[in-house]
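Visitor: predicted model, plus sequence, below.
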Amino acid sequence: MPNHASEAQGPDQDQAAVYAAEDQLGDWLDRASRTPGTPLRITLGGSVQEFSPETEPRFTDPAGVQAYVDRVLTHLADLGAQYVDRAGVDRVGVPLVVRPRRGHRQAHYERHELPARGVIAIPPREVGGAWSLRGAVVLHEVAHHLAGELGHGPGFRTTFLRLLEDLGLPVTADLLHGAYRIEGLDEGLAGEDRTLVRIGRLLRQAERTDNTAEREAFFAKAQTLATHHQIALAVARASAQAEERRADPTYETVPIGESGKRSLARYVRLMIEIARANDVRVAIYTSNTKVSLYGFATDLAIVKALYASLVTQMVADGDAHLRSGAHRHDVREVWNARRRRWEVQPVHGSTARAAFYEAWADHIGQRLSSARHDARQSAIEADRGSTDAEGSTSTEIALRAREIEVVDYFPRMQRDHGIRGTWKGTAQAGHAAPGSHAAGTRAAARARLGTEQALPG
């Protein structure tokens, strides 16, 4: 890929490495586009990983680039995203203009102060600029505009990665991050911190959209990201030397709600479903006001992030169901002692809500478990080249060892913390309000769990 540059002043020590990394990204995206539907297999961090990058936008001319840039900035504004430069200016609100460039070897960004605006110069196809009419190149220049920096240092790279994630391109962001690492550039946040930041950002994005397709994709994407992160940590931990510091399981108590508040048991049930898909054990207070989570610290953080978003969605969906009046179609026979006869009456709103939450949590659990299973199988299949005498891959062995540590840790902590008995859950409400139960399942199928769709190209 030819160069894309900026009108920078002074030394730009990271420029060559950034260009090399983005050339690698472009090569990966080209390979993925030639075999749609087939995961891209890449060696990163010493292990083979599979990626299914989002479709990269392509353009016919600078006018098409301008239309795309306008959509990008509008999307960021609607999202409430802020990209503040060193002068305290939110660059999302600064106009960005695309113009044709006479030369064909470079695309570049210009920053103008009076009036405040940015300019992206793109060589048209007719002068040999076809290479620049692609999303990766255009978003590189948009990142310059949002960073308020003309160089290619850490501030620019962090902005570029964040931009990709804000646009619903988390897999492309992962690939770019990997390419930066290959070129020896700083990683920014540590791996696990970066994963948690990404999950949190994607959750917040998803909560701002009512698009059903985006909601449907979200959950599986978040769980897949979490599972891949857990696998990477397990493999790294298994290969660490005995004397190296290794993370151990831990626990944390998480509040569910105030005593006496309705639906606490259903909230607990949702927490259990999320925890089960992330190798975390749960101990429940008898009042259902708190739970204690037991597992590895990163897994606890992922469970809490998913729960905070999903419980909000569950309650909002339940409120909408009751406001619609659809629950009145659920009826039951009630004995009228005064009239001495059976009468058909609508179910009470609290019963309908309980049935709705019950189905919602169940379906969420199924979606999480399915995403987790698919992600694990994908990682194991990618590692088939190295097996032990029993045919197990190194990934399987590492995951099994990690799970065993949690399995051993939880009973020990139960004894230490005096935890006795088994949570009995709640009475099944689905049979009392089958319509609300079905509505809960449908709403959970739309729950936002992982990422938005990319902007249309």
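Guide: Done, it's in. Residues are numbered from 1 along each chain as shown.

Visitor: CA atoms for contacts and neighbours, from now on please.
Guide: OK.

Visitor: secondary structure element holding R269?
Guide: Element membership for R269 (DSSP states H and E) is helix 264-276.

Visitor: which other helices and strands contact that helix?
Guide: Secondary-structure packing of helix 264-276 (3 or more CA pairs under 8 Å, 6 or more residues apart in numbering; DSSP states H and E): strand 281-284, helix 297-324, helix 349-382.

Visitor: check which element follows the helix or strand hosting T172 along the chain.
Guide: Assigned by DSSP H and E, T172 falls within helix 170-182. Where DSSP H and E defines the elements, the next helix or strand beyond helix 170-182 is helix 191-207.

Visitor: quick one: the very next helix or strand once past that next one to helix 297-324, angle?
Guide: Downstream of helix 191-207, the first helix or strand assigned by DSSP H and E is helix 212-239. Helix 212-239 runs at 160 degrees relative to helix 297-324, counting by axes from the mean of the first three to the mean of the last three CA atoms, to 10 degrees.

Visitor: the helix or strand that comes right after helix 212-239: how far from the chain's middle?
Guide: Under the assignment DSSP H and E, the closest C-terminal helix or strand after helix 212-239 is strand 250-255. Relative to the chain's own centre, strand 250-255 is displaced by 22 Å; criterion: CA atoms, centre = their mean, to the nearest Å.

Visitor: buried residues in strand 250-255, which are they?
Guide: 250-251 (16 or more other CA atoms under 10 Å).

Visitor: second structure for comparison follows:
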Amino acid sequence: MTSSRPSTVDRAFRSALYDDTDSGLDTGASLLAADSGADAEVGHRGREFVAAAWRRGWQPADVVRLVRRELDDPHVRLAAGLIRAQIPDDRPRGPRWRAQLDVLPEEDGQVRVGDRFSHATAVLELYRLLLRLPSLEPLDEPGHRAAAHRPESRTLTRIRALLAKAEATGYPEEAEALSAKAQELMARHSVDEALIAAGAPAPDTPGACRIGVEPPYEQAKAVLLDAVATANHCRAVWNEPLAFSTVVGFEADLAAVELLHTSLLVQATHAMTKAEAAQRAGGRKRTKTFRQSFLAAYAHRVGDRLGAAARSAVAEAEAPRDLLPVLATRELAVTDRMNQMFPDTTTTRLRGVTDEAGWTAGTKAADQAQVHTHTPLP
């Protein structure tokens, strides 16, 4: 009886991927470095790991975000290269997926990391991570065929421009005015989309996206994202171990949540830096509890302001009798979708919110970033 000898890749993987020790990693890297004929098979196996990640519910941005958090920049470039290489073998995807592919790092050229041994080590470290990815809730893109041919709304383009200006200005009053206008446009856009979808032959259905919630102060950031999601007719579920929240909602609202959450984080960071400078000028050292309390207060206060703006948008609609049942139906659809994706959820309480000065400063900063909707909807 005869048996075929395991390939170099099989022996390297057995040593490095199923053994968490450094010695196993060194052995596997040495095997790959010594056999240039194994390179093609190594790349093929990597593409299989990527495809397996997609089957487990991961998306390109999720993989890149995790690799960046757990490993180093060379690994991020290697992961991006694998993701691009796997595209020809993948099935058709929706616009959100394609948008993630468009922003992958290192978009051209063959990615190499140092000499053959260093490169093989980095590849095996990346494969170790990909092999151990847990399963996630799949994020289907309902109606993506129609969305694929639909250009981005001019309103979203205006919102993006307003928020960019709000982030760039050094004047709180100007940032407040720009953010308020952006939220006003978001509310108008959401109502318009709801009414259009209600009259369509095939009504839209809720989708979902993942948004990174990175340390430090991830609890406060998750609370801020939850507040933004709730105000824009979405629901957010935080996955603390993997540092992201899944936001469930209709496409136009998801886009608004992504834009506003990112902008408010930037504005909160700017405001916190100024508040800390004032604290230091008064003789107090910068502390972790100050920053945690600042961001927690900011998230809490902004949530109140956004909720008021959302209610005002509905109240000022010219056809509330038509609008309210539509919004109620969409709210129910979002809740049902969230419950299907996450049948078992728990609540958590913020930790480390003990600094009164930080809470006061965060509340004041949120007041300066307040958002109101005064303009009647068309």
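Guide: Perfect, I can see it now. Nothing here was measured: the structure is a model prediction, and the numbers come from that model.

Visitor: after superposition, what is the TM-score?
Guide: The TM-score (TM-score structural alignment, normalised by the length of structure 2) is 0.55; 225 aligned residues with a CA RMSD of 2.6 Å.

Visitor: ok so, going back, in structure 2, what residues pair with the helix holding T172 of structure 1?
Guide: Across structure 2, nothing matches helix 170-182 of structure 1 (TM-score structural alignment).

Visitor: and that helix, what does it pack onto?
Guide: Using 3+ CA pairs under 8 Å, 6+ apart, helix 170-182 of structure 1 sits against helix 15-34, helix 154-166.

Visitor: how about those helices, which one is nearest D78 of structure 1?
Guide: helix 154-166 (11.1 Å; CA to CA).

Visitor: got the angle for the closest one vs helix 191-207?
Guide: 40 degrees.

Visitor: quick one: map R198 of structure 1 onto structure 2.
Guide: Applying TM-score structural alignment, one finds that R198 of structure 1 aligns to R158 in structure 2.

Visitor: contacts only, for that match.
Guide: A182 (CA atoms under 8 Å, 6 or more residues apart in numbering).

Visitor: if we can go back for a sec, distance from the helix holding R269 of structure 1 to structure 2 after superposition?
Guide: Mean deviation of helix 264-276 of structure 1 from its aligned counterpart in structure 2 after superposition (mean CA distance after the TM-score superposition for structure 1): 0.9 Å.

Visitor: same deal with stretch 398-412 of structure 1?
Guide: Counting by mean CA distance after the TM-score superposition for structure 1, stretch 398-412 of structure 1 comes out at 1.2 Å.

Visitor: that stretch aligns to what range in structure 2?
Guide: Going by TM-score structural alignment: stretch 398-412 of structure 1 matches residues 326-340.

Visitor: returning to what we had before: among the helices and strands packed on helix 264-276 of structure 1, which comes closest to F156 of structure 1?
Guide: So among these, helix 297-324 is nearest, using CA to CA, at 27.3 Å.

Visitor: the aligned residue in structure 1 for A194 of structure 2: how many residues sit nearby?
Guide: Aligned counterpart of A194 of structure 2 in structure 1: A234 (TM-score structural alignment). A total of 20 residues lie near A234 of structure 1 under the criterion other CA atoms under 10 Å.

Visitor: and A234 of structure 1, how far is that from L399 of structure 1?
Guide: 6 Å (CA to CA, to the nearest Å).

Visitor: now stretch 194-212 of structure 1: how far from the chain's centre is it?
Guide: The answer for stretch 194-212 of structure 1 is 6 Å, by CA atoms, centre = their mean.

Visitor: show me which residues of it are buried.
Guide: The neighbour-count check on stretch 194-212 of structure 1 (16+ other CA under 10 Å) flags 195-196, 198-203, 205-207 as buried.

Visitor: from those, pick the one nearest I302 of structure 1.
Guide: Of the buried residues of stretch 194-212 of structure 1, the one sitting nearest to I302 of structure 1 (CA to CA) turns out to be L196, at 6.7 Å.

Visitor: can I assume E192 of structure 1 is in contact with T227?
Guide: No - applying CA atoms under 8 Å as the test, E192 of structure 1 and T227 come out as separate, 12.0 Å apart.

Visitor: those two: which is more packed in?
Guide: Set E192 of structure 1 next to T227 and count neighbours by other CA under 10 Å: T227 wins out with 25 against 15.

Visitor: list the contacts for the more buried one?
Guide: So T227 of structure 1 contacts 278, 372, 375-376 (CA under 8 Å, 6+ apart).

Visitor: redo that, cut-off 7 Å
Guide: 372, 375 (CA atoms under 7 Å, 6 or more residues apart in numbering).

Visitor: ditto for E252 of structure 1
Guide: With CA under 7 Å, 6+ apart, E252 of structure 1 has these contacts: 292-294.

Visitor: please report how far it lies from E343 of structure 1.
Guide: On the measure of CA to CA, E252 of structure 1 and E343 of structure 1 end up 49 Å apart.

Visitor: give me the nearest residue to whatever residue of structure 1 lines up with P206 of structure 2, chain neighbours excluded.
Guide: Correspondence of P206 of structure 2 to structure 1, assessed by TM-score structural alignment: P249. Leaving aside its sequence neighbours, P249 of structure 1 sits nearest to F296 (CA to CA, 6 or more residues apart in numbering; 4.4 Å).
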